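S.K.: Below is the sequence, then the predicted model.
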Amino acid sequence: MKYLIIIAILGCMFSVTSCAKKENPKPEAPKQEMEAETPAQDSVQHKVLSFNLEGLDNKGAKKWDVKGESAEAVSESEIRLNNIVAKAYGGEAEATITADQGVYDKTKNNVRLEKNVKATIESTQVFAETFVDVSNQWPEDSKSKKANNKEKTVITCDGEVEFNYEKNQAYFNKNVLVVGEAGSINADKITINLDPATRKVKDINAEKNVVIKKDDNVTYSEKATYTEEDKKVVLSGNPKVVIYQEGGVADKLLGK
């Protein structure tokens, strides 16, 4: 599933431990590299004009990077960034995340993004099929798409986005909207849990005012949970499914 691959990559973006801009990474927490683009005498202490943080895999290849402007150390452990551009690199998907502001906590190894957060993902796999095709009740027209074609998915939200690498969780808050070619998911909050060993998605939880759309078909619920192990979606909290499908069960019962 495309959304699952995407989220796994988003979670892995900041989970790789390495040093910024070093060919031979050491097994230690990522180190931030701040670079001032103006002379030293013009810069203010603890505040520089650019910030670059990179994560490398065991072979030294870039796994992810985070760049920001006007980096400022607001405490011994936190660095506030402006105009953030974060990228994740993978064999099956690539993601670019932008935000107006964010805070990197080097002791907790997590990043909080806020204000106009937008994630754009290009993936070679159809990701939303299982989440959108609830109980296989909807047409399988999207499954005929070519798997080799890259598809774009855009994730936006009005609240904060937090990647907690100690708990292996990613949180998207307030009016979260995931839009892809297979359909869309809207919820007040979406939480993704990752496997600590493999960093693969274990489950996805959409909470409060959950609306899943595909074409004219819509499901409503207070919670929707997807588990990777059994690849099923469970709707709870007054679930409602609205299906518009010619030749379906209703048409057969009515003799159409």
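M.R.: Happy to help now that I have it. Numbering: from 1, shown residues only.

S.K.: contacts and neighbour counts: CA atoms only from here.
M.R.: Will do.

S.K.: OK, contacts around Glu114?
M.R.: Contact analysis of Glu114 by C-alpha atoms under 8 Å, 6 or more residues apart in numbering lists Ala99, Asp100, Gln101, Gly102, Asp158, Gly159, Glu160, Val161.

S.K.: ok, those residues vs Asp203, which is closest?
M.R.: Val161 (17.5 Å; C-alpha to C-alpha).

S.K.: So what's the residue count around that closest one?
M.R.: 25 (other C-alpha atoms under 10 Å).

S.K.: same for the host helix or strand of Ile9, what does it pack against?
M.R.: Following DSSP states H and E, one finds Ile9 within helix 2-13. Counting contacts by 3 or more C-alpha pairs under 8 Å, 6 or more residues apart in numbering; DSSP states H and E, helix 2-13 is packed against strand 62-73, strand 78-89, strand 93-105, strand 117-123, strand 183-194, strand 201-214.

S.K.: Quick check: which of these is nearest to Leu4?
M.R.: strand 201-214 (6.4 Å).

S.K.: got the angle between that closest one and helix 2-13?
M.R.: 140 degrees (axes from the mean of the first three to the mean of the last three C-alpha atoms, to 10 degrees).

S.K.: Check it against this one:
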Amino acid sequence: MKTDSQVRIIAVACSALLISTSFSLADEGVSGGNDLSGMIEQEVSSFELSGYGPDGKREWQLKGESADISSDEVWLKSITANSYGENQDFTLEAASGIYDKKGKMIHLDDGVKAVTSDGTRIETTSCDWNSDTHQLHTPNEVAITTTGISTTGKGALIRPEDKSFSLKEDVIVKLEDGAVVITCDGSLELDYEKGIARFTENVCIDDESGQLIADKVDVVLDAHTKKMQQAVATGNVRVKDGKNWISAERAIYETETKKMTLTGRPRLIYYPSEEDKKKVR
């Protein structure tokens, strides 16, 4: 975390005479210009706030159509924000939000939309944005769409710099335009740059070849197309083969060859058809 970054605020007051005031805030307090911490509250009609790194490079920018300023927080409406990272940038939009000047946290509310420079789209009702780490966090439901991957779930930590994210529960992932659907009751950790995903708790994979259920599944995706290349399932593995099920402790599924390798006491659970029952009689 950068401790010597600066925040610059430009506010325009709504009065008969428009007043432009500039502040420079350091982490340890206010330096230069007017002493903003001494103000109890100020209303402005437009607001722009930028954060700069120790090298003087702008790392983020926050704009709002109107704002209420107190000693510790800035309440904003009609927010547009930009984050400038080393690996990629992203833009945020929200109807309202609060900037915590001490904690460097920005809470966005009333419908949040984000788009990264690689085209990933994020939508949720509200989230917290850490301007130092460029990370987004929300306890709410979130929809994340990137090339070849559509994901929904609840409780997200999104790391645009690492091109990865995690979800806590109620996860649904659709690959290949919905041809492959993966769900789980537990968490998902997905690195879409490397093409690696880990699903936990009652994981279920559905595709045209059948269904796989397990306690944990690691999925390898093609780096470019994001199609599933391999799935490694462990713990209470069950594979549906037609009307029958095969159980095991571990399974490896290769999508290109459609080959399934099961280890750890594999067992076939056979459900005879009506014709098979007649033959037995």
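M.R.: Everything's here; your move. Computed from a predicted model, the values in this text were never measured in an experiment.

S.K.: TM-score for the pair, please.
M.R.: TM-score for the superposed chains, counting by TM-score structural alignment, normalised by the length of structure 1: 0.59, backed by 188 aligned residues with a C-alpha RMSD of 3.5 Å.

S.K.: Would you convert the helices and strands packed on helix 2-13 of structure 1 into JSON lines that also reports mean neighbour count and distance to Met13 of structure 1?
M.R.: Formatted as JSON lines, the helices and strands packed on helix 2-13 of structure 1 follow (neighbours: other C-alpha atoms under 10 Å; distance: least, C-alpha to C-alpha, whole Å):
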{"stretch": "strand 62-73", "mean neighbour count": "21", "distance to Met13 of structure 1": "5"}
{"stretch": "strand 78-89", "mean neighbour count": "20", "distance to Met13 of structure 1": "6"}
{"stretch": "strand 93-105", "mean neighbour count": "21", "distance to Met13 of structure 1": "9"}
{"stretch": "strand 117-123", "mean neighbour count": "22", "distance to Met13 of structure 1": "13"}
{"stretch": "strand 183-194", "mean neighbour count": "22", "distance to Met13 of structure 1": "12"}
{"stretch": "strand 201-214", "mean neighbour count": "21", "distance to Met13 of structure 1": "14"}
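
S.K.: got a markdown table for those, with distance to Asn238 of structure 1 too?
M.R.: Putting these into a markdown table (distance: least, C-alpha to C-alpha, whole Å) gives the following:
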| stretch | distance to Asn238 of structure 1 |
| --- | --- |
| strand 62-73 | 40 |
| strand 78-89 | 37 |
| strand 93-105 | 34 |
| strand 117-123 | 30 |
| strand 183-194 | 15 |
| strand 201-214 | 10 |
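
S.K.: Quick check: which of these is nearest to Asn168 of structure 1?
M.R.: Of the helices and strands packed on helix 2-13 of structure 1, nearest to Asn168 of structure 1 by C-alpha to C-alpha is strand 183-194, at 5.3 Å.

S.K.: distance between that closest one and the chain's centre?
M.R.: 9 Å (C-alpha atoms, centre = their mean, to the nearest Å).

S.K.: Check which residues of the helix holding Ile9 of structure 1 are buried.
M.R.: By neighbour count on 16 or more other C-alpha atoms under 10 Å, the buried set for helix 2-13 of structure 1 is Lys2, Tyr3, Leu4, Ile5, Ile6, Ile7, Ala8, Ile9, Leu10, Gly11, Cys12, Met13.

S.K.: Going by distance to Ile212 of structure 1, which of the residues you listed wins?
M.R.: Nearest to Ile212 of structure 1 among the buried residues of helix 2-13 of structure 1 is Tyr3, at 13.2 Å by C-alpha to C-alpha.

S.K.: From what I see, the closest one and Phe127 are in contact.
M.R.: Yes. At 4.6 Å, Tyr3 of structure 1 counts as touching Phe127 under the criterion of C-alpha atoms under 8 Å.

S.K.: what sits against Glu249 of structure 2?
M.R.: Per C-alpha under 8 Å, 6+ apart, neighbours of Glu249 of structure 2: Thr234, Gly235, Asn236, Val237, Leu262, Thr263, Gly264, Arg265, Pro266.

S.K.: do Thr96 of structure 1 as well
M.R.: Here Thr96 of structure 1 is in contact with Val85, Ala86, Lys87, Ala88, Ala119, Thr120, Ile121 (C-alpha under 8 Å, 6+ apart).

S.K.: just Val176 of structure 1 next, same as before
M.R.: Val176 of structure 1 touches Ile155, Thr156, Cys157, Asp158, Ile185, Asn186, Ala187, Asp188, Lys189, Ile190, counting by C-alpha under 8 Å, 6+ apart.

S.K.: so what's the first one closest to, chain neighbours aside?
M.R.: By the measure of C-alpha to C-alpha, 6 or more residues apart in numbering, the closest residue to Ile155 of structure 1 outside its immediate chain neighbours is Val178, 4.5 Å from it.

S.K.: Give me the neighbour count for the alignment partner in structure 2 of the one you found.
M.R.: Superposed on structure 2 with TM-score structural alignment, Val178 of structure 1 falls opposite Ile205. Applying other C-alpha under 10 Å, we find 19 residues neighbouring Ile205 of structure 2.
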